[in-house]
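Chemist: I'll drop the sequence and a predicted model, then ask my questions.
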Amino acid sequence: MKKVITSARVTELGDIANRLSELYKKTTALQDDNFLSTHFSELEKQGKAITAAVKRDSVLSKLKEIDSRRDDAVRVLSKLLTGYENIPEQTLKPHGERLAAIFKKYGVGITDENYSSESNLIESLLADFATEEAVASVSALAGVSQALDNLRKEQNVFAEARAEYEKARSEWENQPTATSLRKPLLEIVNKKIIPYLIAMQIADNSKYGSFISAASKIIESVNDVIRGRGKK
């Protein structure tokens, strides 16, 4: 029976923990083994904790991704207005200069601000572009209205995602991170459960053999993924 490759990712360890725990719960013949019962109970607990921690990480990752899209919307608007500001067509140039001047009060640098500051600055920017004088120029320049609409959309999406993140974060206080759970889980599997099963395979294969075979396949399926990743 092979041990889990130590370079396994947190998500892969969580997968192993959950699958092994389910396998053990379905193996009625081993429920009277106090050693396995104790350690699989802990393994199940660790697996659920990793699943929850990974979910928390994914919420933050999603927020960063949405913020990146919002930043892109700011940059698109900036490039569009710069083009109109310098356009040689005299019927369009004044409109471009007017809108570019509004944008320059904020600049692309707002994308480097923290979430709260950037959100406030974007709201202020959009309000400036909604004034009567600005709206006339926006209407005169193809693509600007669409760029502003897209920025508004991404701003709203970010606001919703951040509200979800803040709500979740209030529930995460003092919860372990996925990374901090990695080592303890790996030790339960590699240093406790697997050595014990190897010994029991020799001592009472008729009782433990079937479970060990199924558990080995679970571990090997993940090890194959890890080895395949290393070959890329």
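Modeler: Here it is on my side, so go on. Numbering: from 1, shown residues only.
Chemist: from here on, contacts and neighbour counts on C-alpha atoms
Modeler: Noted.
Chemist: so how far is Thr177 from the residue sitting nearest the centre point of the chain?
Modeler: The centre of the chain sits closest to Ser58, judged by Cα atoms, centre = their mean, with a distance of 2.6 Å. Look at Ser58 and Thr177: by Cα to Cα, to the nearest Å, they are 12 Å apart.
Chemist: ditto for Glu97
Modeler: 50 Å.
Chemist: compare the two (neighbour count), which wins?
Modeler: Glu97 (19 against 16; other Cα atoms under 10 Å).
Chemist: hmm, the more buried one is touching Ile87, no?
Modeler: No: in this structure Glu97 lies outside contact range of Ile87 using Cα atoms under 8 Å: 9.5 Å.
Chemist: contacts only, for Thr27.
Modeler: Phe211 (Cα atoms under 8 Å, 6 or more residues apart in numbering).
Chemist: and the helix or strand where Glu187 lies, what does it pack against?
Modeler: Here Glu187 sits within helix 178-187, counting by DSSP states H and E. Helix 178-187 is packed against helix 10-26, helix 34-85, with contacts defined by 3 or more Cα pairs under 8 Å, 6 or more residues apart in numbering; DSSP states H and E.
Chemist: again, only this time at 6 Å
Modeler: Applying 3 or more Cα pairs under 6 Å, 6 or more residues apart in numbering; DSSP states H and E, one finds that helix 178-187 contacts helix 34-85.
Chemist: tell me what the helix it packs on is packed against?
Modeler: By 3+ Cα pairs under 6 Å, 6+ apart, helix 34-85 packs against helix 10-26, helix 93-104, helix 144-172, helix 178-187.
Chemist: so which of those gets nearest Ser116?
Modeler: helix 144-172 (9.9 Å; Cα to Cα).
Chemist: from the chain's centroid, how far away is that closest one?
Modeler: 16 Å (Cα atoms, centre = their mean, to the nearest Å).
Chemist: one more to weigh against that first structure:
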Amino acid sequence: MIEKLHYSSRTTEVDGSATQIVNGYQQSTLNTDENMVKIFALIIDALALLSSAIKRLKAKSEQMYYDDIRDEKITAFYFLLVSFSHHPDAVIKAAALRLLEIFEQYGLEMKNEGFTTESSLLNSMLADYKKPQLLDTIALVPQCAEYIAALQEAQDNFETNRLSFEEAQGQEGTLENATQLKKTVLDQINGLLVPYLNVMEQLNEPVYGNFARTVAEITAANNQAVKRRKKKDNTPEDGE
């Protein structure tokens, strides 16, 4: 008997397992079975939507990652300037204070702004530091040029990945989310495909047996991964 896919499976696990099942079906000779054709038409359509939803989540996750790096570079640059603003060397101290004054026009709080506002503030600040009259001042503060370059790189990386994020945001309100789509795919596999294959394998093993065993292996492997994860999550810490 084929196991049903566990409903605690992650969206990526369902996406991966369903993709394997679809690939197995497409390589089989079962496309002459009208019931299988109808079942897989539903699964394939829902799977395409699920895969797209996962890509949207990935785009959002990556943008948050690049924003976190950007925020880290902003903080590091700020504290570099604060540190050297207390330097015993009067020349270095004066240079750091001048650069810190520019930074404070924008404020460390820029990190708390939305993506667009933060980008605008950061781009403006970086443009200020690129002004020719500040080159000598920047050169006086140790590592300052390197910190500015790192901040510029972080901002460039953020903007490079911005398009895919904006596309994901634009679709977010009009399309079903990954959790809803995962349930749809699970319902179709568990409620339609698995019961049908379990019956047909017994009625006509020569025709359905190979594919039924393939699906059984895929669902069993998926469920085993879910069980291992649950067991790991429930393992007490040492000393408990």
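Modeler: Noted; the coordinates are in hand. Not measured: the values here are computed from a predicted model.
Chemist: TM-score of the superposition?
Modeler: Aligned and superposed, the two chains score 0.91 in TM-score terms (TM-score structural alignment, normalised by the length of the first structure); 231 aligned residues with a Cα RMSD of 1.9 Å.
Chemist: still on that earlier bit, figure out which of the helices and strands packed on helix 34-85 of the first structure is closest to Gly230 of the first structure.
Modeler: helix 10-26 (14.5 Å).
Chemist: next one: His6 of the second structure from Asn190 of the second structure, what distance?
Modeler: 9 Å.
Chemist: correction: the previous question concerned Asp45 of the second structure.
Modeler: Between Asp45 of the second structure and Asn190 of the second structure the distance is 16 Å, computed by Cα to Cα.
Chemist: neighbour-wise, which of these two wins?
Modeler: Asn190 (19 against 11).
Chemist: does that one touch Lys4 like I think?
Modeler: Yes: counting by Cα atoms under 6 Å, Lys4 is a contact partner of Asn190 of the second structure at 5.1 Å.
Chemist: intersection of neighbour lists for these two?
Modeler: The overlap between the contact sets of Asn190 of the second structure and Lys4 (Cα atoms under 6 Å, 6 or more residues apart in numbering) is empty.
Chemist: mean deviation (superposed) between the strand or helix carrying Leu125 of the first structure and the second structure, please.
Modeler: Assigned by DSSP H and E, Leu125 of the first structure falls within helix 115-128. Superposed on the second structure, helix 115-128 of the first structure shows a mean distance to its aligned partners of 1.2 Å (mean Cα distance after the TM-score superposition for the first structure).
Chemist: and that helix, how far out from the chain's middle?
Modeler: Worked out by Cα atoms, centre = their mean, helix 115-128 of the first structure lies 25 Å from the chain centre.
Chemist: what comes up buried for it?
Modeler: For helix 115-128 of the first structure, a neighbour-count test (16 or more other Cα atoms under 10 Å) marks Tyr115, Glu118, Ser119, Leu121, Ile122, Leu125, Leu126, Asp128 as buried.
Chemist: ok, and what's touching it?
Modeler: In contact with helix 115-128 of the first structure (Cα under 6 Å, 6+ apart) are residues Ile110.
Chemist: next secondary structure after it?
Modeler: Immediately after helix 115-128 of the first structure, counting by DSSP H and E, sits helix 132-140.
Chemist: so how much does that next one differ from the second structure once superposed?
Modeler: Relative to the second structure, helix 132-140 of the first structure is 2.2 Å off (mean Cα distance after the TM-score superposition for the first structure).
Chemist: over to stretch 60-70 of the first structure?
Modeler: So stretch 60-70 of the first structure averages 1.2 Å relative to the second structure (mean Cα distance after the TM-score superposition for the first structure).
Chemist: quick one: distance of that stretch to the chain centre.
Modeler: 9 Å.
Chemist: where in the second structure does that stretch fall?
Modeler: Taking TM-score structural alignment as the measure, the second structure aligns residues 60-70 with stretch 60-70 of the first structure.
Chemist: same check on stretch 182-197 of the first structure?
Modeler: The aligned range for stretch 182-197 of the first structure is 182-197, by TM-score structural alignment.
Chemist: burial of the nearest residue to Ala17 of the first structure once chain neighbours are set aside, as a residue count?
Modeler: Nearest residue to Ala17 of the first structure, sequence neighbours excluded (Cα to Cα, 6 or more residues apart in numbering): Gly47, at 5.0 Å. Neighbours of Gly47 of the first structure under the rule other Cα under 10 Å: 26.
Chemist: same question, the one 5 residues further on
Modeler: Around Ala52 of the first structure there are 18 other residues, counting by other Cα under 10 Å.
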